[in-house]
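**Q** sequence and predicted structure are below.
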Amino acid sequence: MTRQIQLALATFRPRRAIPGQTVLDPSVTRTRVRPGDLDIYRHVNNAVYLNMMDTGRSNLLADCGGMPLLNEKGWYPVVAASTVKYRRSLTLGQRVEITSRVMGWDPRIAYLEQVITTGGQLAARGIVAGRFLSKTGDRVPAPDVVALLGGPETSPELPEDVAAWARAMDVAHRG
């Protein structure tokens, strides 16, 4: 199965919600490195890491029961900015875990950390600024999405490195 098909399934036929899982709980996606994931150097292509992270974010929403709620509202997630630090190569057949967690939000953006590991060792760490749009193209405030998903009214404080990154990427709320 190609990564694009895996993402489509995670989005349009999401896995079952985990009882008691909240939007602030980490979500784990397990997969394995496939031949189509490799570049000419026989390790995972950098774009594949991003696609794995896309699937991880869809599973995060599914785990807290968010997919049907978002679909009912006609809201969907998009990436406003992301950065990835690669620590070790992934090669054919390796088991991979993508741990996705919401670190916090501001009036516009939800900030996520996504950690990719293999055999308990860090392979990559991504920081993602995500926002939600409606089917009409309007931006949906991040607190509205968090409220829909049953999250707390106030955001946890963002780590300073993430807040500085959000300012540098010009995605942070300017209020």
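**A** The structure has been received and is ready for your questions. Residues are numbered from 1 along each chain as shown.
**Q** please count neighbours and contacts with C-alpha atoms only from this point.
**A** Fine.
**Q** what residues are up against the residue most central in space within the chain?
**A** Nearest to the mean C-alpha position of the chain, by CA atoms, centre = their mean, lies residue 57 at 3.0 Å. By CA atoms under 8 Å, 6 or more residues apart in numbering, residue 57 lies in contact with residue 100.
**Q** again, but for the one 5 residues further on
**A** Contacts of residue 62 were listed using CA under 8 Å, 6+ apart, and they are 10, 14, 15, 16, 17.
**Q** buried among those? Make that a PyMOL selection.
**A** Only the buried entries of those go into this PyMOL selection, using 16 or more other CA atoms under 10 Å:
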select buried, resi 10+14+15+17
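**Q** just to be sure, the residue nearest to the centre of the chain is in a helix?
**A** Yes: counting by DSSP: H, G, I helix; E, B strand; the rest coil, residue 57 is found in a helix.
**Q** gap between it and residue 8?
**A** Going from residue 57 to residue 8 by CA to CA, to the nearest Å gives 12 Å.
**Q** about what we covered before: nearest to residue 93 among the contacts of residue 62?
**A** Residue 93 has its nearest neighbour among the contacts of residue 62 in residue 10, at 21.2 Å by CA to CA.
**Q** one more to weigh against that first structure:
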Amino acid sequence: MTRQIRLALATFRPRKAVPGQTILDPSTTRTRVGPGDLDIYLHVNNAVYLNMMDTARSNLLADCGGMPHLNEKHWYPVVAASTVKYKRSLVLWEPVEITSGVVGWDERIVYLEQVVTTRGQLAARGLIAGRFLGKGGVRIPAQQIADLLAGPGMISPDLPDDVLAWARAVDVAHR
């Protein structure tokens, strides 16, 4: 199954919510490297890592029961910025585990960390700055997303120093 189909399924036919899961709990997505994931050097192409991470973020929203709430309001996530550090190649048939977690938010952006591993070894780490948009591209404040997904009054944890520095460097941090 192509990665784009997996993303569509994760988004439009999300997996069941995990009881007790919140937006601050890590979510794990498991997959395996297929022939369509490989580039001419016979390892996973960098764009495929990003697509795997897209699917994992949809699963994170599904795990905390957020997809019905977002769909009801016609809100959807978009990536404002991302940075990925690749540590090792993934090759055909390797098992892949992507652990996604919200590390915090500011007035505009929800910050996530996504860690890709295979057989317990780090393959890549991504930092993602996500926004949510509504009909007509209306920007939804990150606190409204947290309130919707976790209940009113959810407070963001302090952002780690490396995430704050990165957010400033890529110019997505709240000013």
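**A** Here it is on my side, so go on. Owing to the predicted nature of the structure, the values given are computational and were not obtained by experimental measurement.
**Q** TM-score of the superposition?
**A** For this chain pair, the superposition-based TM-score is 0.98 by TM-score structural alignment, normalised by the length of the first structure; 174 aligned residues with a CA RMSD of 0.7 Å.
**Q** excluding chain neighbours, what is closest to residue 63 of the second structure?
**A** Using CA to CA, 6 or more residues apart in numbering and skipping the chain neighbours, the partner closest in space to residue 63 of the second structure is residue 17 (4.2 Å).
**Q** and the one you found, how far is that from residue 162 of the second structure?
**A** In terms of CA to CA, residue 17 of the second structure sits 30 Å off from residue 162 of the second structure.
**Q** longest strand in the second structure, please.
**A** Taking DSSP state E as the criterion, the second structure has its longest strand at strand 121-133.
**Q** so for it, what gets flagged as buried?
**A** 123, 124, 125, 126, 127, 128, 129, 130, 131, 132, 133.
**Q** ok, now which ones touch the aligned residue in the first structure for residue 63 of the second structure?
**A** Per TM-score structural alignment, the equivalent position to residue 63 of the second structure in the first structure is residue 63. Contacts for residue 63 of the first structure (CA under 8 Å, 6+ apart) come out as 15, 16, 17, 18, 21, 22, 27.
**Q** rerun at 7 Å
**A** Residues counted as contacts of residue 63 of the first structure (CA atoms under 7 Å, 6 or more residues apart in numbering) are 16, 17, 18, 21, 27.
**Q** would you format the contacts of residue 62 of the first structure as JSON lines with secondary structure and distance to residue 114 of the first structure included?
**A** Below are these laid out as JSON lines (DSSP: H, G, I helix; E, B strand; the rest coil; distance: CA to CA, whole Å):
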{"residue": "10", "secondary structure": "helix", "distance to residue 114 of the first structure": "16"}
{"residue": "14", "secondary structure": "coil", "distance to residue 114 of the first structure": "19"}
{"residue": "15", "secondary structure": "coil", "distance to residue 114 of the first structure": "19"}
{"residue": "16", "secondary structure": "coil", "distance to residue 114 of the first structure": "20"}
{"residue": "17", "secondary structure": "coil", "distance to residue 114 of the first structure": "19"}
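**Q** and which of the contacts of residue 62 of the first structure is nearest residue 111 of the first structure?
**A** Closest to residue 111 of the first structure out of the contacts of residue 62 of the first structure is residue 10 (20.2 Å), distances taken as CA to CA.
**Q** which parts of the first structure are strands?
**A** 27-32, 75-86, 95-105, 110-118, 121-134, 139-140.
**Q** matching residues in the second structure for the fifth one?
**A** I take that to be strand 121-134 of the first structure. Taking TM-score structural alignment, strand 121-134 of the first structure hits residues 121-134 over in the second structure.
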